[in-house]
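>>> mind looking at a prediction? Sequence and model below.
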Amino acid sequence: MGLSVRKSVRVGPFRFNLSNSGIGVSAGIKGLRVGTGPRGNYIHMGLGGLNYRHTLSSTRPAPTIAPSRPVRPSSTALEPQSATHEALQEIDSGEIGLMVDSSSQALIEELNDKRKRLRLWPFALALTVGAFLLGSNKQLEPWLLNSVLITGGLLTTATYYWDLLRKTTVMLYDIEPEFAANVEQMHAAFEAVRGCQSTWHLQAQGKVLDRKYHAGASHLVTRRSVSLTFKTPPYVRTNIATPSIPVGRQTLYFFPDKVLVFEANGVGAVSYKNLRVDISTTNFIEDGAVPKDSQVVSTTWKFVNKKGGPDRRFKNNRQLPVVRYEEVQFSSDTGLLERIQMSCVGRTAGLARAIAGIAKVKNQS
């Protein structure tokens, strides 16, 4: 897909507009809108020709810086240690609060602060329902009960949009032409990786102790099928498409200047200059369906003897394909460690080059 940068984004009835003079905010309905200054509830990010601007007025607390051949069906969960393999070790990132650099600190504080804010509209709704029930019990006139419902409905609606505005961070990118090519390259490379028929997040792995019970594999892994999408993080509005990769309890969002890491307990960030992308191929013993875009390099048996042939002691000992897959590991010194596996080989190199290109631009800025 081509790079598309919009000049405005919506947060409920509010529209944030990007112009040469700054950020404008307007609100209203079709045919009637009221606008305000360049001040508003937003964060304007920067890289090279992009400038970081912070005009949010909320009070924030001080920051606390705190080559194998696996075999495993994608639907199987973690197992306890057995006599045939070692205990499986999770492939997982570290503490989300440590994933931050100096250039991202203000943004991460704002995102985490807003995620903690209490939503008020359920209280307004409960107050409306309570007032209506109380009025019904006291047998108030119908027009009074209708007035309670109308007033309460308007209050709940207004509170809902107020909550949405309080909890949402707007990130507007004004990308200069010379940098747009780098971002477009990353988006195109991500789109190519999305084209793989199957993608998995690798969750854990462990060394095999007795290969005859595991089709001759040297390691076991657990994995889960995931979908790569262009998706906006929760309570974030931005004017540019955002590649995202779900990796277990976390999701990686590839913005033009950094990777934001979202999980239920908070948000972290990894700059592209600190992001390591390591690519490898693996011969995977597949006991599920073989994706159409993958290459079968050999076959083995579910239970093998010392010579690699079928172990005749086991009934229904079926033959399994050995498939060549590609794996990419995202890591950083701040604790990021996630690995995904693709059914097609050769596409993630373009994504790694694009990320390296963005990191190079940032180092020069």
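That came in fine, so what should we check first?
>>> CA only for contacts and neighbour counts going forward, please
Fine.
>>> show me what contacts the residue nearest to Ala241 when sequence neighbours are not counted?
Nearest residue to Ala241, sequence neighbours excluded (Cα to Cα, 6 or more residues apart in numbering): Phe230, at 6.0 Å. By Cα atoms under 8 Å, 6 or more residues apart in numbering, the residues touching Phe230 are Ala241, Thr242, Pro243, Ser244.
>>> what count of nearby residues applies to the residue nearest to Met342 when sequence neighbours are not counted?
Nearest residue to Met342 in three dimensions, chain neighbours excluded: Thr199, at 4.6 Å (Cα to Cα, 6+ apart). Other residues lying near Thr199 total 24 when counted by other Cα atoms under 10 Å.
>>> any idea how far Leu252 is from Thr199?
15 Å (Cα to Cα, to the nearest Å).
>>> where do the helices of this protein begin and end?
Per DSSP state H, the chain carries helices over the ranges 105-116, 121-137, 142-167, 177-194, 348-364.
>>> can you put those in CSV and add mean neighbour count and distance to Asp311?
CSV is the format used below for the helices of the chain (neighbours: other Cα atoms under 10 Å; distance: least, Cα to Cα, whole Å):
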stretch, mean neighbour count, distance to Asp311
helix 105-116, 18, 56
helix 121-137, 15, 63
helix 142-167, 16, 60
helix 177-194, 19, 39
helix 348-364, 18, 38
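>>> and of the ones you listed, who's closest to Ile91?
Ile91 lies closest to helix 348-364 among these, at 19.7 Å (Cα to Cα).
>>> got the angle between the closest one and helix 177-194?
For helix 348-364 against helix 177-194, the angle by axes from the mean of the first three to the mean of the last three Cα atoms, to 10 degrees is 150 degrees.
>>> this is the other structure I want to compare:
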Amino acid sequence: MSFRFQRRVSIFPGVRLNFSGGGVSTTIGVRGAGVTFGKHGTFLNLGIPGSGISLRTRIDKPTSPNNFQPGRASQPTAPEMLPTPLSPLYRPLLPGEGEIASAPVSSLTSPGLADLKKLINEADALRKRLEQELADAEKKRKRAEIRLNRSLWLIARLFNWRRIPHLQAKVLEERNNVDKLEASLNDVIVNLEFDFDQNMIEKYQRDFESDFRKATQSAKIWDVTASYFADKFKQRTVANHMVERKTINFGFGNSEIVNSPVSPMRLGNANGEDILIYPAFVLMRDQTGDFALIDLMETSLTFSGVAFHEEEVVPADANVIGKTWKYANKDGSPDRRFNNNFPIPIVRCGELRLTGKQGLNEAFQLSNASSANALASSFANWQKILSSGPITSGPKATPTGSAEESFSDERNPREWGEIRHRGRSIYLAFDLIFIFFSILLIVHLFSGTSTSGMPTDFPKGVERQEIKPTINESPPARPEPIAPSNIRKIQPPELDVHAQNPPKDSTGEEPQPSHKPTEHPARVKVDFANVRSSPSTKSEVILRLPKGAILNVIGKTNDWYQVKLDTGTGWMNSVTLDVDK
């Protein structure tokens, strides 16, 4: 018989403290939903109040391999896996494990190559100084070009005409300075020469360089940066080592400082800049810019085949030699305690170890093991050739270029004159064209034509009020433009009365045309024109015609035209029509 102690204390709404034999925990939430925090973990509690249905699940990761999942007491949880690879924080490192890296670059140089290293470092320092000067010169050139472009604007050009040749000369001067620095920078290089006979060069290219080219074609190449012994019990694996690796590439390529007639072999390096293998030495560089030159005879490249548990995508050229499990027993069988256990292919990879007497230590893995093995054999054979071949001396270095070289800043006087003349002619032409069109625009704006298309100058004897609506008239809404053929559709019905009984003028007599009733075609030249019942601005408007409407004039009285309509006649002011006579 066992006793159980449990008590809950509400601190404030939504927060409770739980006291039990297992310790103290805190619950945050409301009835039916809450989260409990305690030394055994963090749990989510969900339920429907009054129904007896509830759910409790753990939402954090277990911190102890002896914990069991709630609700699954019959099946123990998987033990916690240690990081891969095993970090030195968990235990002291054993011999043969830890980070795989070379000694500091400053201590790797072979004694016989110290003078060459000094020459390369001096060239690199000079190159950095020239690069900084080139960057400053580029900024000055851009500023000079901006000032010149601004001075060429029309308004600015009118005030800075005399300064434009000087600004053009300044731009040329800055461009000349940039060209000079670029030429000096390209000349700062160390040229190498190797005293090999033709037979040695052919062997190098046929064997060593050819095998390296095949190795570069491997589907996957890794730089192995660390290696640790695996704890087979805690990590549930049959592997002996756990490694850290990063994907890199192999290839060919010269250094910016060193120029060689033979392209060096380039090995990617995850810990710094790439490693270059020349026919007689190895060139390394750290992130601070310091160089190391290692005699090839003081290095070794060894091959070893490794069986790797490939949890990533299996490379196409890798040889699969078996399989294992993510969590395996000592005999290689799957550990049934893990639900997410899955098989892992075992592939055979080639491992290359590049080492040297001065502290060189680099490791690489290639998915194509046969290519890695051939490269290691070619490396050893080339070392034998170097030790027995007819070499009169080591690599010779010839520095070229200097920052103190004289570089003429003089431009051809004819070129200066052409620039000045060309600048004056081109911009003067643009100015004249601009002024010409500006005058045309001003003349057009003040030519006497209003924005509405109505002439501002009225014929003699015609008052301005005659083309305006009467005082009693309210301006009608702007109608949609109508075609002349549709006039009869908008003709007011009163037009028939006026057509049968012509209106009389102010004297009480019927107006008589001053000309014979010969018809002349006319066109409306204003936006909208009123057709009235009599030749007076006080008479009734019987129709409004849009601009461009065509009709016939049959008579004229003073400044009024009598026009012919489909259902009669009407009167229009002469300023609204263009009459063809």
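Nice, I can see it. This one's a predicted model, so the numbers in the text were calculated from it and none came from an experiment.
>>> overall similarity of the pair, as a TM-score.
Once superposed, chain against chain, the TM-score is 0.71 (TM-score structural alignment, normalised by the length of structure 1); 289 aligned residues with a Cα RMSD of 2.9 Å.
>>> just to check, the residue nearest to Met342 of structure 1 is in contact with Ile340?
Yes - contact status for Thr199 of structure 1 versus Ile340: in contact at 7.0 Å, counting by Cα atoms under 8 Å.
>>> what's stretch 91-104 of structure 1 aligned against in structure 2?
Aligning stretch 91-104 of structure 1 against structure 2 (TM-score structural alignment) gives residues 100-113.
>>> list the buried residues for the matching stretch?
Along stretch 100-113 of structure 2, these residues count as buried under the neighbour rule (16 or more other Cα atoms under 10 Å): Ile100, Ala101, Ser102, Val105, Leu108, Thr109, Ser110, Leu113.
>>> which residues sit in contact with the counterpart of Asn316 of structure 1 in structure 2?
Correspondence of Asn316 of structure 1 to structure 2, assessed by TM-score structural alignment: Asn340. Counting by Cα under 8 Å, 6+ apart, Asn340 of structure 2 touches no other residue.
>>> now Asn340 of structure 2: how far from Arg236 of structure 2?
On the measure of Cα to Cα, Asn340 of structure 2 and Arg236 of structure 2 end up 13 Å apart.
>>> between the two, what contacts are shared?
What both Asn340 of structure 2 and Arg236 touch, as defined by Cα under 8 Å, 6+ apart, is an empty set.
>>> hey, where'd the strands end up in the stretch 151-300 of structure 2?
189-193, 221-229, 241-247, 250-252, 258-259, 265-267, 275-277, 281-285, 291-295, 299-309 (DSSP state E, counting those that start in this stretch).
>>> what does the second one correspond to over in structure 1?
Under TM-score structural alignment, strand 221-229 of structure 2 corresponds to residues 199-207 of structure 1.
>>> so how far does that stretch sit from its counterpart in structure 2?
In the superposition against structure 2, stretch 199-207 of structure 1 averages 1.0 Å from its aligned positions (mean Cα distance after the TM-score superposition for structure 1).
>>> centre of the chain to that stretch, how far?
18 Å (Cα atoms, centre = their mean, to the nearest Å).
>>> residues of it that come out buried?
Residues of stretch 199-207 of structure 1 classed as buried by neighbour count (16+ other Cα under 10 Å): Thr199, Trp200, His201, Leu202, Gln203, Ala204, Gln205, Gly206, Lys207.
>>> hmm, who's touching it?
78, 85-92, 218-228, 246-248, 338-343.
>>> which parts of the stretch 1-150 of structure 1 are strands?
For the stretch 1-150 of structure 1, the strands defined by DSSP E, counting those that start in this stretch occupy 8-11, 14-19, 22-29, 32-36, 43-44, 53-54, 89-90.
>>> let me have these in CSV, extended by distance to Asn182 of structure 1.
Shown next, in CSV, are the strands of the stretch 1-150 of structure 1 (distance: least, Cα to Cα, whole Å):
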stretch, distance to Asn182 of structure 1
strand 8-11, 22
strand 14-19, 21
strand 22-29, 24
strand 32-36, 33
strand 43-44, 19
strand 53-54, 22
strand 89-90, 34
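>>> hey, which of the ones you listed is tucked in deepest?
Mean neighbours per residue, mean count of other Cα atoms under 10 Å, is largest over the strands of the stretch 1-150 of structure 1 for strand 43-44, with a mean of 22.
>>> tally of neighbours for Ser255 of structure 2?
Residues near Ser255 of structure 2, counting by other Cα under 10 Å: 15.
>>> meant to ask about Ile189 of structure 2, not that
By other Cα under 10 Å, 25 other residues sit near Ile189 of structure 2.
>>> that one contacts Ser260, doesn't it?
No - the criterion here is Cα under 8 Å, and Ile189 of structure 2 misses it with Ser260 at 10.3 Å.
>>> can you tell me which residues contact the residue nearest to Leu565 of structure 2 when sequence neighbours are not counted?
Distances taken as Cα to Cα, 6+ apart place Leu551 nearest to Leu565 of structure 2, at 7.5 Å, with adjacent residues excluded. Neighbouring residues of Leu551 of structure 2 by Cα under 8 Å, 6+ apart: Pro484, Pro521, Ala522, Arg523, Val563, Lys564, Leu565.
>>> the fourth one pairs with which position in structure 1?
Residue pairing (TM-score structural alignment): Arg523 of structure 2 is not matched to any residue of structure 1.
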